[in-house]
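In: Below are the sequence and a predicted model for it; my questions follow.
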Amino acid sequence: MVAAPSRRGRAAGDGADVRALADEIGSSLVRAIKEAAADDFGRVRNERALALSWYAFSLEYMEARWVQVAVKTRSETNDALCSITEAMLRRTRGRPDDELLRRALRNWAFVVPRPDVRKAPTEVRLALGWVARASRPLDDLLDPAVMRGVLQALRLKRDGTVAAAETQRRKRMTFVNAVRYAIELGQLRADPLANISWRITETVQQVDPRVVVNPVQARNLLCAVSYVGGYGRARGRRLVGLLAGMYYGGLRPAEAVAVTLPDCELPTEGWGSVVLHATRPSVGKKWTDSGQNHDLRGLKSRPPGGTRKVPLPHELVSLWRESVDTFGTADDGRLFFNEKGGIVGSTTYDRAWREARELALSPGLVGSPLAARPYDLRHSALSTWLNAGVDPTEVAERAGNSVEVLMTRYAKCLYGRQALANKRIDALLDEYN
């Protein structure tokens, strides 16, 4: 006969079972609480993402992007965000006129550090307040209809006409980068571009051959620049060497304005040279960290501190020596400067160039694309070197481009060169008549 367990033994066993059960229940409760908390956190986070407006997100994106990009890209990003933001506005009462809306966004919203809105004109404050209220949620981008509206806005200029392919490409890239940033931060749960079929016009990479001048035309244009403005102020004469550097040296405008005398070899005979190491792009003071109109940067497509040595033909050496003899140099050694010693702005040489074209070109050519912009002098320089039979690798090195870019964009015939080729072909054919 088996003895019954003692009362004390049953109590001890029952206690252990109760404690085990309590532990199990407690663990289950803890797991349930954690799962509920996780669900609540995810729901709250999703609600916050849904509540976040495109305008609020784009302000955050601009601030994060600002320190990562060059000053010109800052301006381009600002312009793209303005277009996207306007496309992401609901149709509600009180909308400001388009001009005020664009001015408020461009000059007060998408600038870092952001100006104190309390100091803005009343109409700007009201406009930005309306934008904050009318902006669609960021999550609305997942609606294909909204997305297509944004993409269509990036396709058009402000006057409603189709923008250049390069402008479309640049704005779309800004939008793509912003969307990726939102996904990275968990503020968008999916890629709104993934299922949208949208194509933009392919960017034309080639330089229009109609802009390229031959050496005679280039000399006439540079001579005409010296006659722009009065002789005393020498508005045009100060710019001859600067523009000549773009033609004879193939310099970019931002490189030419940054040339300093210590970096030059300007012999009395033969070829000289210049070592380029800096650029002074003209972008506007609200885009630069220094608050100046011109930023100080390194060379394009070169690592920080990179240099490029450019040979200078004697014709250019003579013009630069003449400029130094006549006007001296700026305090920091720059060869080309305005009357106050400052950096020559793009508007200054653009205006002088327009006047020079009217002096140097026939009426029929003034309205043509031939050398319509100072930058076309660089296009002409590279095309001239290629037409002279210079090895493309050497031309690319002097120009600061890759051989691929050079051959894609600059392998153009000089103005009138085709006619010479036709005569040679005619002469050959005539020999067999």
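Out: Yep, that arrived. Predicted model only: the values in this text are computed from it and were never measured.
In: going forward, measure contacts between C-alpha atoms and count neighbours the same way
Out: Fine.
In: Report the contact partners of Glu255.
Out: Residues in contact with Glu255 (C-alpha atoms under 8 Å, 6 or more residues apart in numbering) are Leu276, Ala278, Thr279, Arg280, Leu299.
In: Around the second one, count how many other residues there are.
Out: This points to Ala278. 23 (other C-alpha atoms under 10 Å).
In: nearest spatial neighbour of it, skipping sequence neighbours?
Out: Gly298 (4.5 Å; C-alpha to C-alpha, 6 or more residues apart in numbering).
In: okay, pairing it with this:
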Amino acid sequence: MDPFTESGLEAAYLTWRMKDERLADVLLVMGWTGLRWGEVRSMQVANFVEVPTPGLMVRRSQPEGSPAKATKGRSMRRVPLADRVLSIVQELADGRTPHDLLFTSSGGSQLWCTATVRTLAWETTGQGRRLHDLRHTAVCLWLSRGVEPGTVQAWCGHESIATTNRYLHFLGTDADKAGLNKLNDGLGSAGGARDERNGA
């Protein structure tokens, strides 16, 4: 697992946009939604909903070289669209029919991994990551922003909360962060043993 930080994703996005704006937008959406590559390739305009809240209905996946099939967990899930990527998806859906592919190349054709990584110089701009690490990026982004693990589990389609909890071990919990902040705050309520003269 090698997720981008939120600022790292934004920096990479700016680099990708210089190479291909459409593909850069697709990868940014992946980094905010946790969609798998096969799910992105098969997502139709009809799967974009704005009521009651903006989101994508993940119903199928199409790995390269295979026909569309059920998603990995075999059940449909709803993934939210944060404001950061909502306008991108709205623009991609605008003026298209419900059965059209939502995410396509700049020329309007179905996405292919080889062409995408070549066009975006992924070997360099991905900084050693795989495209799948954009899914990990989304999960870490959600958890670091305080989304409850059970909600993240549903958004990801994880069959077990244990899978989601692996990300918490990777990130550290809010309790870990709060505890570290207390350790770094100076003298504790008991007076502590810190010597202010030498910072020890």
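Out: It's in. Fair warning: this is a prediction, and the values are worked out from it, not measured in the lab.
In: And the TM-score between these chains?
Out: TM-score of the superposed chains, computed with TM-score structural alignment, normalised by the length of structure 2, equals 0.77; 186 aligned residues with a C-alpha RMSD of 3.1 Å.
In: picking that back up, just the contacts of Glu255 of structure 1: which are in strands?
Out: Leu276 (DSSP state E).
In: Would you mind listing which of the contacts of Glu255 of structure 1 are buried?
Out: Neighbour counting by 16 or more other C-alpha atoms under 10 Å classes Leu276, Ala278, Thr279, Arg280, Leu299 among the contacts of Glu255 of structure 1 as buried.
In: In contact with the residue mapped onto the second one from structure 2, which residues are there?
Out: When structure 2 is aligned by TM-score structural alignment, the residue opposite Ala278 of structure 1 is Arg60. Residues counted as contacts of Arg60 of structure 2 (C-alpha under 8 Å, 6+ apart) are Glu39, Ser42, Met43, Ala68, Lys69, Ala70, Thr71, Met76.
In: Now tabulate those in CSV and tack on distance to Phe103 of structure 2 and secondary structure.
Out: CSV is the format used below for those (distance: C-alpha to C-alpha, whole Å; DSSP: H, G, I helix; E, B strand; the rest coil):
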residue, distance to Phe103 of structure 2, secondary structure
Glu39, 10, helix
Ser42, 8, helix
Met43, 7, coil
Ala68, 15, coil
Lys69, 17, strand
Ala70, 18, strand
Thr71, 17, coil
Met76, 19, coil
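In: Give the buried subset of these as a PyMOL selection command.
Out: Entered in PyMOL, the line below selects the buried ones among the contacts of Arg60 of structure 2, by 16+ other C-alpha under 10 Å:
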select buried, resi 39+42+43+68+71
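In: ok, which stretches of structure 2 are strands?
Out: 48-49, 55-58, 60-61, 69-70, 77-80.
In: Dump those into a markdown table; add distance to Leu168 of structure 2 as well.
Out: Below are these laid out as a markdown table (distance: least, C-alpha to C-alpha, whole Å):
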| stretch | distance to Leu168 of structure 2 |
| --- | --- |
| strand 48-49 | 29 |
| strand 55-58 | 24 |
| strand 60-61 | 27 |
| strand 69-70 | 28 |
| strand 77-80 | 20 |
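In: I'd like to know how far the residue nearest the centre of structure 2 sits from Val79 of structure 2.
Out: By C-alpha atoms, centre = their mean, structure 2 has its centre lying nearest to Ala138, at 2.5 Å. Ala138 of structure 2 is 11 Å from Val79 of structure 2, where distance means C-alpha to C-alpha, to the nearest Å.
In: what is in contact with these two at once?
Out: Residues touching both Ala138 of structure 2 and Val79 (C-alpha under 8 Å, 6+ apart): Thr33.
In: who's in contact with the residue mapped onto Asn214 of structure 1 from structure 2?
Out: Residue pairing (TM-score structural alignment): Asn214 of structure 1 is matched to Thr5 of structure 2. By C-alpha under 8 Å, 6+ apart, the contact list for Thr5 of structure 2 reads Thr137, Leu141.
In: outside of stretch 138-155 of structure 2, which residues touch it?
Out: For stretch 138-155 of structure 2, contacts defined as C-alpha under 8 Å, 6+ apart pick out 3, 5-6, 30-34, 77-80, 156, 159-161, 164-165, 167-168, 171.
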